[in-house]
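Colleague: Everything below, folded, please.
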Amino acid sequence: APLHTVEKHYNPIVRELIAMPKPVIAAVNGSAAGAGASFAYAADLRIAGTSAKFLMAFANVGLTADSGASYTLPRLIGHGRAMEMMLLAQPVGAEEALRVGMVNQVVPDAELLSTAHALAAKLAAGPTTAYAKIKEALAAAADGTLEDALEAERRTQADCGATEDHREAVDAFVNKRAPKFIGR
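Modeller: This is a model prediction of the structure:
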């Protein structure tokens, strides 16, 4: 039954987090273990409270990683560190997670949600089409060749260059004002 739960419930969440055209922010406090940690790894940005700990303890119960951790974690921290986390099942605290690139920012626990909300508001006010295209290009580059990455950049840059947001940004730059993005 646990494998059925992973395939039926957890894997669709991971797929959606990665494929979603909007930036996904994970705010992590306390322990993030197993699938909970995997969801955080699948986010685009991770903010950790000082109490956050990440744990991949599957080996302790005779299992391997699930919910996409074998895909996402090495892309964040490298193959060697991911292997170490999964084989040794030792928790990684917030400051170490920041040092190795597992999280983008560490804040006091009491400021975690307000920091995540402020970041979400900043992103929501930005060029959301460009953010979707950034995710698309990075995904193509992560799994492809240099030529795949160059083609994805060409295509996504052309898509963004045709948006109202790009025209607005150019006009704002020329007129020395802040742009007002509309997501088109």
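Colleague: hey, let's count contacts and neighbours off CA atoms from now on
Modeller: Noted.
Colleague: buried stuff in stretch 79-90?
Modeller: Going by neighbour count (16 or more other C-alpha atoms under 10 Å), the buried part of stretch 79-90 is 82-83, 85-86, 89.
Colleague: same question, stretch 99-113
Modeller: Neighbour counts using 16+ other C-alpha under 10 Å place 102-103, 105-107, 109, 112-113 of stretch 99-113 among the buried residues.
Colleague: What about those, which are in strands?
Modeller: Residues of these located in strands (DSSP state E): 105-107.
Colleague: so who does the most centrally placed residue in the chain touch?
Modeller: Among the residues of the chain, the one closest to the centroid is Asp44, at 1.7 Å (C-alpha atoms, centre = their mean). By C-alpha atoms under 8 Å, 6 or more residues apart in numbering, Asp44 lies in contact with 18, 23-26.
Colleague: Would you do the same for the sequence below? I want to compare the two.
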Amino acid sequence: MTGSALLITDRDGVRTLTLNRPARKNAIDRPLWLTLRDTLTETGTDPSIRALVVTGAGGAFCSGSDLAAGDDTHPMYKVRLMNEVALLLHELPLPTVAKVTGVAVGAGWNLALGCDLVVATPESSFSQIFAKRGLSLDFGGSWLLPKLIGLQQAKRLALLAETIDAAEAHALNLVTWVVPQPEIDGFVDDLTDRLAAGPPIALAQTKALLNEGGDRTLREALAGEQRAQAMNFGTADATEAYAAFAAKRTPTYTGRWAAPRPSVNK
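Modeller: Modelled structure (predicted):
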């Protein structure tokens, strides 16, 4: 499925969303924000999609929100729409990977940071550019940065609005892998194939537990883990994992609910 500003490609359970406004370095205008919101909503309810890649066309990832776009929508509604997209991405019940080539700036960088894993090329560059535009952080940056790198480094990147390269972003734990440009497509394909082959319910539970763990007490985290494991044991994947281990074969995970259903007498 394709669209003028967002290309959507599905392959063996892996969906790739490609921001397709290369003349604007894939800056996101209101129509594209709306398309992203609707596409992420649909993706989260499609059990055939097991992993998601977010990337950009034309040698850039995303230069942020398109401030030059003609749009007289009140800023409150603009930011509300962006917030909806940020939450959908964060809460998506499947692994997400940002494939970054070129610039990732402002909300564009936070779009990448909102994914579970980030793969970049050595030529990629990153900036929390907001202060240079007379703005403060948005698209989750004020929450993501301190969690990922601590408060002091987060303040440095946000207050100075410096541009850093992929090597420094990797050293700060803001990029998971740095891969040479000619190899990044194959690397991401292999990575997402591995993610898509995993047990979908268990991976969704693990992602949610990790996302929520930083804001919970140990007691609350343990209670969440208990509930998640009860759900996992109700799937066919738990039985399949043990059977595959015993047979020394690769498991095939479906996410199918296998717990016996109660009988109802009328």
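Colleague: before we move on, the earlier item: from the ones in strands among the buried residues of stretch 99-113 of the first structure, which is closest to Ala178 of the first structure?
Modeller: Gln105 (25.8 Å; C-alpha to C-alpha).
Colleague: Now do the same contact list for that closest one.
Modeller: 46-48, 98.
Colleague: which stretches of the first structure form strands?
Modeller: With DSSP E, the ranges of strands along the first structure come out as 25-28, 31-33, 45-49, 53-55, 92-93, 105-107.
Colleague: Using TSV, lay out these together with distance to Lys133 of the first structure.
Modeller: Formatted as TSV, those follow (distance: least, C-alpha to C-alpha, whole Å):
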stretch	distance to Lys133 of the first structure
strand 25-28	17
strand 31-33	29
strand 45-49	16
strand 53-55	29
strand 92-93	32
strand 105-107	23
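Colleague: which residue packs closest to Ala35 of the first structure, ignoring adjacent ones?
Modeller: Leaving aside its chain neighbours, Ala35 of the first structure sits nearest to Ser67 (5.6 Å; criterion: C-alpha to C-alpha, 6 or more residues apart in numbering).
Colleague: corresponding residues in the first structure for stretch 222-237 of the second structure?
Modeller: Using TM-score structural alignment, the residues of the first structure aligned to stretch 222-237 of the second structure are 150-165.
Colleague: Residues touching that stretch, excluding its own?
Modeller: 127, 129-130, 133-134, 136-137, 140-141, 166-167, 180-184.
Colleague: again with stretch 5-15 of the first structure
Modeller: Here stretch 5-15 of the first structure makes contact (C-alpha under 8 Å, 6+ apart) with 35, 38-39, 42, 66-68.
Colleague: The first structure: which residue goes with Leu209 of the second structure?
Modeller: The pairwise alignment with the first structure assigns Leu209 of the second structure to Ala137, based on TM-score structural alignment.
Colleague: Please tell me how far the nearest residue to its match once chain neighbours are set aside sits from Gly93 of the first structure.
Modeller: Closest residue to Ala137 of the first structure apart from its sequence neighbours, by C-alpha to C-alpha, 6+ apart: Ala152 at 5.2 Å. Distance of Ala152 of the first structure to Gly93 of the first structure, given as C-alpha to C-alpha, to the nearest Å: 36 Å.
Colleague: These two - which one has more neighbours?
Modeller: Between Ala152 of the first structure and Gly93, Ala152 has the larger neighbour count (other C-alpha atoms under 10 Å), namely 21 against 18.
Colleague: For the aligned residue in the second structure for Gly68 of the first structure, list the residues it contacts.
Modeller: Gly68 of the first structure maps onto Gly140 in the second structure when the alignment is built from TM-score structural alignment. Residues in contact with Gly140 of the second structure (C-alpha under 8 Å, 6+ apart) are 83, 86, 110, 114.
Colleague: List buried residues within these.
Modeller: Buried by 16+ other C-alpha under 10 Å: 83, 86, 110, 114, out of these.
Colleague: So which of the residues you listed are in helices?
Modeller: Using DSSP state H, 83, 86, 110 are the members of those that sit in helices.
Colleague: need the residues you listed in CSV with distance to Asn232 of the second structure, can you?
Modeller: Listed next are these as CSV, based on distance: C-alpha to C-alpha, whole Å:
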residue, distance to Asn232 of the second structure
Asn83, 30
Ala86, 27
Asn110, 31
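Colleague: picking that back up, same check for the contacts of Gly140 of the second structure, but in the first structure.
Modeller: Compared against the first structure with both residues aligned by TM-score structural alignment, their matches' C-alpha atoms under 8 Å, those retain 83, 86, 110, 114.
Colleague: Could you find the counterpart of the second one in the first structure?
Modeller: Under the alignment (TM-score structural alignment), Ala86 of the second structure pairs with Val14 in the first structure.
Colleague: can you tell me how far that match sits from Ala37 of the first structure?
Modeller: From Val14 of the first structure over to Ala37 of the first structure (counting by C-alpha to C-alpha), the distance is 11 Å.
Colleague: and if you look at His9 of the first structure?
Modeller: When C-alpha to C-alpha is the yardstick, His9 of the first structure and Ala37 of the first structure sit 15 Å from each other.
Colleague: Likewise for Arg155 of the first structure?
Modeller: Arg155 of the first structure is 33 Å from Ala37 of the first structure, by C-alpha to C-alpha.
Colleague: Name the residue in those two with the higher neighbour count.
Modeller: Ala37 (21 against 14).
Colleague: What sits closest to the residue mapped onto the more buried one from the second structure if chain neighbours are left out?
Modeller: Aligned by TM-score structural alignment, Ala37 of the first structure pairs with Trp109 of the second structure. Nearest non-adjacent residue to Trp109 of the second structure, counting by C-alpha to C-alpha, 6+ apart: Phe126, 6.5 Å away.
Colleague: Over to Leu159 of the second structure?
Modeller: The shortest distance from Leu159 of the second structure to any non-neighbouring residue, by C-alpha to C-alpha, 6+ apart, is to Ala131 (6.4 Å).
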